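A.B. asks: sequence and predicted structure are below.
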Amino acid sequence: MKDFFKEFKNFAIKGNMIDMAVGIIIGTAFNKVVNAIVKKVIMPPLNLLTDGVNYTNRKLILREASGNTEEVAIAYGELIEVFVDFVIVAFTIFVVIKFINRFKTKSEDPKNQEVATPKDIELLANLEKLMKEQNKLLKSIKEK
């Protein structure tokens, strides 16, 4: 139990929690944008293509509302809308991650002069270069 709290403290202090909170806030805002795109941009043409069938309101009624009883229905139209939301979010995240990974790969290549190399990669590349020079010197001393 003590290790659990120590691990949580390290997690919170290292900024992972802040990064996660920022991600959640951006994700919530992004969700509103996706909902607007689906409801106001994608669904109307889809409804038009299906002769004005409004998918949001589509449902399979299991029991009609009568008197004191409420209607029981499966709202498959909302499921279609949520599925379209999901596809848009998944595709967008895929594109963003692919974009980030492309730059990450470029930045980790010490021979690529196009993108500024991170300090740790640059130091490792310099260390490798120095070790090669040292090996050449040692080899030439041994040969003499």
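C.D. replies: Done, it's in. Numbering: from 1, shown residues only.
A.B. asks: can we go C-alpha only for contacts and neighbour counts from here?
C.D. replies: Will do.
A.B. asks: go through this structure and flag its longest helix.
C.D. replies: The helix that spans the most residues within the chain, counting by DSSP state H, is helix 76-108.
A.B. asks: got a list of contacts for the next helix or strand after that helix?
C.D. replies: Per DSSP states H and E, the first helix or strand lying C-terminal to helix 76-108 is helix 119-143. Residues outside helix 119-143 that contact it (Cα atoms under 8 Å, 6 or more residues apart in numbering): 108-110.
A.B. asks: this is the other structure I want to compare:
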Amino acid sequence: MAILKEFREFAVKGNVIDLAVGVIIGAAFGKIVDSLVKDIVMPLVAAIGGNVDFSNKFMVLGAVPSGVPPTLADLTKAGVPVFAWGNFLTIVVNFVILAFIIFVMVRQINRLKRAQAEPAAAAPSAPPEDIVLLREIRDSLRK
């Protein structure tokens, strides 16, 4: 019974919930970046570089059985060892774009935090009551 109570306290903590939300949003964001690379970036690269589809770029490393079409999907399905460098390149581009977007987001969040912290630090806090009282006594003694 105590273990269930402990687990409930652990699961409801803010950090665990924040982590779960971050993982879910990260997975969805990964799909968005994958689509960005696949549907926008790579077609632009293909238009500039001349109709290049990196996902189907590979090098066969073993013997190809007869009757197997020379496509990446069919060769891997047949168990032929294939060096799929184009697929790897696509995944690296996905990673670089995702890392850059996350960097820009974190940088912007840090800027906003600094902008909020600066005005609070710049505004002097009111002196304590005893200091105010001592200043009044000092000023009255001067007169």
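C.D. replies: Looks like it arrived, so ask away. Please read these numbers as outputs of a predicted model, since none were measured by experiment.
A.B. asks: any chance you could compute the TM-score here?
C.D. replies: In this superposition the chains share a TM-score of 0.69, using TM-score structural alignment, normalised by the length of the second structure; 124 aligned residues with a Cα RMSD of 3.1 Å.
A.B. asks: re earlier: the second structure: matching residues for the longest helix of the first structure?
C.D. replies: Mapped onto the second structure using TM-score structural alignment, helix 76-108 of the first structure covers residues 85-117.
A.B. asks: show me what counts as buried in that stretch.
C.D. replies: Neighbour-count burial for stretch 85-117 of the second structure, counted by 16 or more other Cα atoms under 10 Å, picks out 86-87, 90-91, 93-95, 97-98.
A.B. asks: could you do stretch 135-144 of the first structure as well?
C.D. replies: Buried-residue list, stretch 135-144 of the first structure, by 16+ other Cα under 10 Å: empty.
A.B. asks: same question, stretch 48-62 of the second structure
C.D. replies: Within stretch 48-62 of the second structure, the residues that qualify as buried are 54-55, 57-58, 60, counting by 16+ other Cα under 10 Å.
A.B. asks: in CSV: those, plus distance to residue 136 of the second structure.
C.D. replies: Supplementary listing: these in CSV, determined by distance: Cα to Cα, whole Å:
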residue, distance to residue 136 of the second structure
54, 79
55, 79
57, 83
58, 84
60, 90
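A.B. asks: now the most centrally placed residue in the second structure: how far from residue 62 of the second structure?
C.D. replies: Centroid-nearest residue in the second structure, with Cα atoms, centre = their mean: residue 102, separated by 4.1 Å. Distance, residue 102 of the second structure to residue 62 of the second structure, using Cα to Cα, to the nearest Å: 40 Å.
A.B. asks: could you double-check that residue 83 of the second structure lies in contact with residue 55?
C.D. replies: No: using Cα atoms under 8 Å, residue 83 of the second structure is not in contact with residue 55; the gap is 11.7 Å.
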